[in-house]
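**Student:** Quick one, structure for this:
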Amino acid sequence: MVTMGRKTRTIEEVSADFTRRGLSVADWARRHGVSPKAVYDIMQGRRMGKRGEAHRAAVLLGIKDGEIDCTEGVV
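**Tutor:** Prediction:
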């Protein structure tokens, strides 16, 4: 389990960070093992990141403070 305990960022801050680094949302998503659609949905406010992949993406983006279960998907 990974706990993210840093200050949360706004979607605008995350977007500005992508621009500053020259990264696309899709590239970032692939590098972090989440679907680009989940990240785009979070960035556009269509998903809140409450569960599953959207939760994982929101926590990794720093938009949401939370925990990521590293055993997720392991049977």
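**Student:** C-alpha from now on. contacts and neighbour counts both.
**Tutor:** Fine.
**Student:** Tell me which other helices or strands the host helix or strand of residue 37 touches.
**Tutor:** Assigned by DSSP states H and E, residue 37 falls within helix 36-43. Counting contacts by 3 or more C-alpha pairs under 8 Å, 6 or more residues apart in numbering; DSSP states H and E, helix 36-43 is packed against helix 25-31, helix 52-61.
**Student:** One more sequence to fold, the one below, so I can look at both together:
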Amino acid sequence: MHATRTPAQAKAWLAAQGKSVKEFANENGLDPATTYQVLAGTKKGRRGEAHRAAVLLGIKEGVVAQ
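**Tutor:** Next comes the predicted model:
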């Protein structure tokens, strides 16, 4: 498994790919507001869509149900 990223590292990872947070959210079927909140640390990604966003961003290890 890969090491998890900090929210700052996840933002840098998105920037390195040339993607905005909104683009990433839309590509992965996420709510952009929830994705921004996970990156800001206001949502911890414990359950639901915040969990899914955190896992896809690499901030948290876990399984994403398809």
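**Student:** quick revisit: need the winner for burial among the helices and strands packed on helix 36-43 of the first structure.
**Tutor:** Each of those was assessed for mean neighbour count using mean count of other C-alpha atoms under 10 Å. The highest is helix 52-61, with a mean of 21.
**Student:** What range does that one cover in the second structure?
**Tutor:** Under TM-score structural alignment, helix 52-61 of the first structure corresponds to residues 48-57 of the second structure.
**Student:** mean distance, the matching stretch to its aligned residues in the first structure?
**Tutor:** Average distance, stretch 48-57 of the second structure versus aligned residues of the first structure after superposition (mean C-alpha distance after the TM-score superposition for the first structure): 0.4 Å.
**Student:** roughly how far is that stretch from the heart of the chain?
**Tutor:** Offset of stretch 48-57 of the second structure from its chain centre (C-alpha atoms, centre = their mean, to the nearest Å): 5 Å.
**Student:** and for that stretch, what are the contacting residues?
**Tutor:** Applying C-alpha atoms under 8 Å, 6 or more residues apart in numbering, the external contacts of stretch 48-57 of the second structure come out as 5, 10, 25, 30-31, 34-35, 38, 43-45, 60-64.
**Student:** Go again with 10 Å.
**Tutor:** With C-alpha atoms under 10 Å, 6 or more residues apart in numbering as the test, stretch 48-57 of the second structure has contacts from 4-7, 9-11, 13-14, 24-25, 28-39, 43-47, 58-66.
**Student:** Show me the residue sitting in the middle of the first structure in space.
**Tutor:** Nearest residue to the geometric centre of the first structure (C-alpha atoms, centre = their mean): residue 57, 2.4 Å.
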